[in-house]
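Asks: I need the structure of the sequence given here:
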Amino acid sequence: MSFWQTITRKEDPNVYQDKDSHLIRTLRVRDFLALGVGTIVSTSIFTLPGEVAAMHTGPAVAISFLLAAIVAGLVAFAYAEMSAAMPFAGSAYSWINVVFGEFFGWIAGWALLAEYFIALAFVGSGLSANLRALLAPMGLKLPASLSNAFGTDGGIIDLISLVVIGLVAFLVAKGVSQAARVENILVILKVGAILLFIFVGLTAIKAANFTPFIPKYHPTANGPFGGWQGIYAGVSMIFLSYIGFDSIAANSAEAKDPQKTMPRGILGSLLIAVVLFVAVALVLIGMVPYMKYANSAEPVGLALRSAGHPVVASVVQTIAVFGMFTALIGMTMAGSRLIYSFGRDGMLPKFLGGLDKENRPNRALWTLAIIVILIGALFPFAFLSQLISAGTLIAFMFVSLGIYALRKREGKDIPEPAFKMPFYPVLPALGFVASLIVFWGLDIQAKLYAGGWFVLGVIIYFAYGIRHSYLAKKGADVNGDNQ
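Replies: Reported below is the predicted structural model:
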């Protein structure tokens, strides 16, 4: 077998169907909607609109949110078709393994793994910071050594982040149906807090704050501000908010009737998220001049207090802190299923692909939790935020192009899905190009770190995966039988 044939050897979709059949299918459309909204509409809805408006866009931040949503929507159509046709654990990793081959599947999955590791550590750290800020006025304060990452502002370990990540892992370990019930309740509370802010904020909007809607372009220390250059910079910064729908697809092996639940969950949660993001952005800018949000860690609280609603501000911020658990639950479920799929296929040690006596992939789950706790405890990683977007955009490009290979096999060795990406063959190409444009807009540091992560993934593949994978051993068995 040539080198090219080796790295492009494709998994039989029936094998994945059989391997994942032990996972219990309990998740319904409402569970996936809650999972998607909970992951997409995370901490960023309360902070990002004000931050982006002050740094890049001015009042036109709503346009940046809409453009980022269009890019995400193009890819979401591809995700919906892929997950309906191949409802396997591991989402993009498993799909690309089937349609393009082992090496390309590994790279797509490895790129997504960066998202889950760093995003979980970020949200855990963010929850810790916000919870400590809420408790401080009550006289409850942890020492610096237990409040920050190692070597940062006198920190040794972020204790609250460690505890919440461990608690979420314990909840998910009890089963996805129980985690989904908690997720559903928390998402309802979080959406309620967002709607409360919107309705109260509408009473304090000043039309003058929207003028000029697109400020004149000029360069700043933070990059472009104003004009379409600023809007483009805002899109690259905002895109991080919309990547959560991958967490839905990663759990498709545990979906009831995935032909219907997956497309409805992916597209429905993204639509709800877009409406909420744009509404919050417009209300936020209408309440207070966007310049005042510069360097503000809590623009929603600032806007509500400026409008004379301090009690509402406290209520919204308190719910927002507990609402962060929804993102942690969603990403923990998705990340653990991705690691499980690596172990299932022998790309990483097969121990990770094992199930417990209740058919739950808890070995992968606790591996994820331990690594995330170490990242959050030991590394100051604020400068790595765009690496989350970089890794996910790489996977998005693979999935968009994968639709072309998928269509050739639908109705043959892959079942004909109930949902198909519309306007084929134009839309998959647009999804790829749009993702590439957003990726190009990331800063150079994000691209460099993404490149470093890619190199590490290639080393692991050629040092371990290429020889230990299920496909490698199956090929060795076949050759042995032929001799």
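Asks: switch to C-alpha atoms for all contacts and neighbour counts from now on
Replies: OK.
Asks: what number of residues lie near the nearest residue to residue 34 once chain neighbours are set aside?
Replies: Using Cα to Cα, 6 or more residues apart in numbering and skipping residues adjacent in sequence, the residue nearest residue 34 is residue 184, 5.4 Å away. For residue 184, the count of nearby residues is 20 (other Cα atoms under 10 Å).
Asks: Could you verify my assumption that residue 184 touches residue 31?
Replies: Yes - using Cα atoms under 8 Å, residue 184 is in contact with residue 31, at 6.7 Å.
Asks: Give me the distance from the host helix or strand of residue 478 to the chain's centre.
Replies: Following DSSP states H and E, the helix or strand that holds residue 478 is helix 470-482. Centroid displacement of helix 470-482 relative to its chain, using Cα atoms, centre = their mean, to the nearest Å, is 36 Å.
Asks: What residues of that helix count as buried?
Replies: 470-472 (16 or more other Cα atoms under 10 Å).
Asks: Could you also give me the structure for this next sequence, so I can compare it with the first?
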Amino acid sequence: MAGLRMGQGVLRRKPIEQIEEGIPSEQLTRSLGLWQLTAIGVGGIIGAGIFTLAGAVAHEKAGPAVLLSFLIAGVASAAAAFSYAEFAGLIPKAGSAYTYGYAVLGELAGWFIGWDLLLEYTAIVAVVAIGISGYFNFLLGETGAQLPSWMLGAPGTGEGHEVDLFAMLLCLFTAYLLTLGIKNAARFETVVVGLKVLVVLLVIAVGVFHIDTANYNPFFPYGVSGAFAGAATVFFAVFGYDAMSTAAEEAKDAQRHMPKAIMYSLAISMVLYVAACLVLTGMQNYTEIDPESGFSSAFKAVGLSGLANVIAVGAIIGILTVMFTFMLGVTRVWFSMSRDGLLPHWFAKTHPTRHVPVRVTWIVGFASALIAGFLPIGEAAELTNIGILLAFVVVCVAVTVLRYRRPDLPRAFRCPGMPYVPAIGALFSLWLITFLSWHTWVRFAVWLLIGLVIYFGYSYRKSELAKAEQGAGTGTQ
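Replies: Down below sits the predicted model:
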């Protein structure tokens, strides 16, 4: 009997009509408009993908067909984005995939996806910080500046390296920005995203005059399969709207604006990705593209070294916005889980005037700083993939289940092509998971086991739904 009750307990769902914002000390302020939300989404999508990944995939996997790699990944990402957009208009609360899973698939599913995202998003912040630090060190080298080797990288990444100090400071700076209040932080993000987009447009506008169409031949040097293999790699450069959707509770008119912001941010990013890929592979033969700094090397190759340095600075600015978006995401997931009682309420307390979860923001800031400072980028990157792909699967499945379970709910946006479009998003995400190494699976399994211990040791009894059940049981005795 106890086992039956426990089985029912892990499947308890948050009633969608009763998802409240909590007590005053656990509330967020609705201050983000449509274009601020869109900027946060673009900030999360355009980063290393356009400045680094495009060149690496063109050089190693797809050649000029990297253009198709981004289009394939974009279509698959759009299938998941439609699902996110329907949920964002239906449940405009903090937490994104965690909240959606909790409301539709039950408490244990919601816990797992939220627990995964805490690790994944934090690791992404650290990985991006390490990447920016590498660009920063390169630019310092170009100016002839010399810094002590102990502060230039994690142990084992170079002679004398003991800590990546700049990466750590970036994580703490991002946390500081988020503690200033969402309105001020989003204003900064919007300005920086605008600068990033201008740099990308400059690259496209100048580069188009240096295209040699002979570089497009052969278009499939690695075969058509190379374009699909490239899609599996660049898929991780075409999400970011998922982290942005965690800020739904801070949007002024979330039911209308969140679905639009998700679609706008993906559309803008895909147009820029495709145009940039055309320019990159047209300016330089794919065999000569530098896999680490493709655009900088391409512009140097045509005698525009000065612009190459501008691009390097733009890359630093562009990647910084990714840190902002994903740290925003992890803090809002953590805040939402704590407000629901799955983690201690202490974490859900917000600043009395800025109305942001300051406690979890600083915890995430220090945690990501430690990862960035002491782990090589490869080891940190292995923590980032699987949880996000599983979040996509959960959202695509949940939106389909809810459409048929509760067709009566008012939806500001309806995912088209139901159930086929969500199925494409789920299947593509599952396919990409098969590309992950066994090391990733081991780390993921260990993290899940830790999560199971915490859930059954604390969350199962302390969640707000569990307390409501206990109160109802006491009242009927």
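Asks: Could you quantify their similarity as a TM-score?
Replies: Superposed pair, TM-score by TM-score structural alignment, normalised by the length of the second structure: 0.94. Supporting alignment: 470 aligned residues with a Cα RMSD of 1.8 Å.
Asks: which position in the second structure aligns with the residue nearest to residue 34 of the first structure?
Replies: Under the alignment defined by TM-score structural alignment, residue 184 of the first structure is paired with residue 190 of the second structure.
Asks: Which residues are in contact with that match?
Replies: Applying Cα atoms under 8 Å, 6 or more residues apart in numbering to residue 190 of the second structure gives the contacts 36, 39-40.
Asks: most neighbours, which of those residues?
Replies: residue 40 leads the contacts of residue 190 of the second structure on contacts (other Cα under 10 Å) with 30 neighbours.
Asks: From what I see, that residue and residue 187 are in contact.
Replies: No - taking Cα under 8 Å as the definition, residue 40 of the second structure is not a contact partner of residue 187, at 9.8 Å.
Asks: Which stretch of the first structure lines up against the longest helix seen in the second structure?
Replies: Secondary structure of the second structure read by DSSP state H shows that its longest helix is helix 107-143. Mapped onto the first structure using TM-score structural alignment, helix 107-143 of the second structure covers residues 102-138.
Asks: do stretch 324-339 of the second structure as well
Replies: Using TM-score structural alignment, the partner range for stretch 324-339 of the second structure is residues 329-344.
Asks: how close does the matching stretch sit to the second structure?
Replies: Compared with the second structure after fitting, stretch 329-344 of the first structure has a mean deviation of 1.1 Å; criterion: mean Cα distance after the TM-score superposition for the first structure.
Asks: chain center to that stretch: distance?
Replies: From the chain centre to the centre of stretch 329-344 of the first structure is a distance of 12 Å (Cα atoms, centre = their mean).
Asks: what's in contact with stretch 71-87 of the second structure?
Replies: Contacts of stretch 71-87 of the second structure (Cα under 8 Å, 6+ apart): 100, 228, 231-232, 234-235, 238-239, 241-242, 245, 258-260, 262-263, 266, 270, 274, 392, 395-396, 399, 411-416, 421-422, 424-426, 428.
Asks: what about residue 89 of the first structure, is that helix, strand or coil?
Replies: coil (DSSP: H, G, I helix; E, B strand; the rest coil).
Asks: which residue packs closest to residue 186 of the second structure, ignoring adjacent ones?
Replies: That would be residue 36: by Cα to Cα, 6+ apart, it lies 6.4 Å from residue 186 of the second structure.
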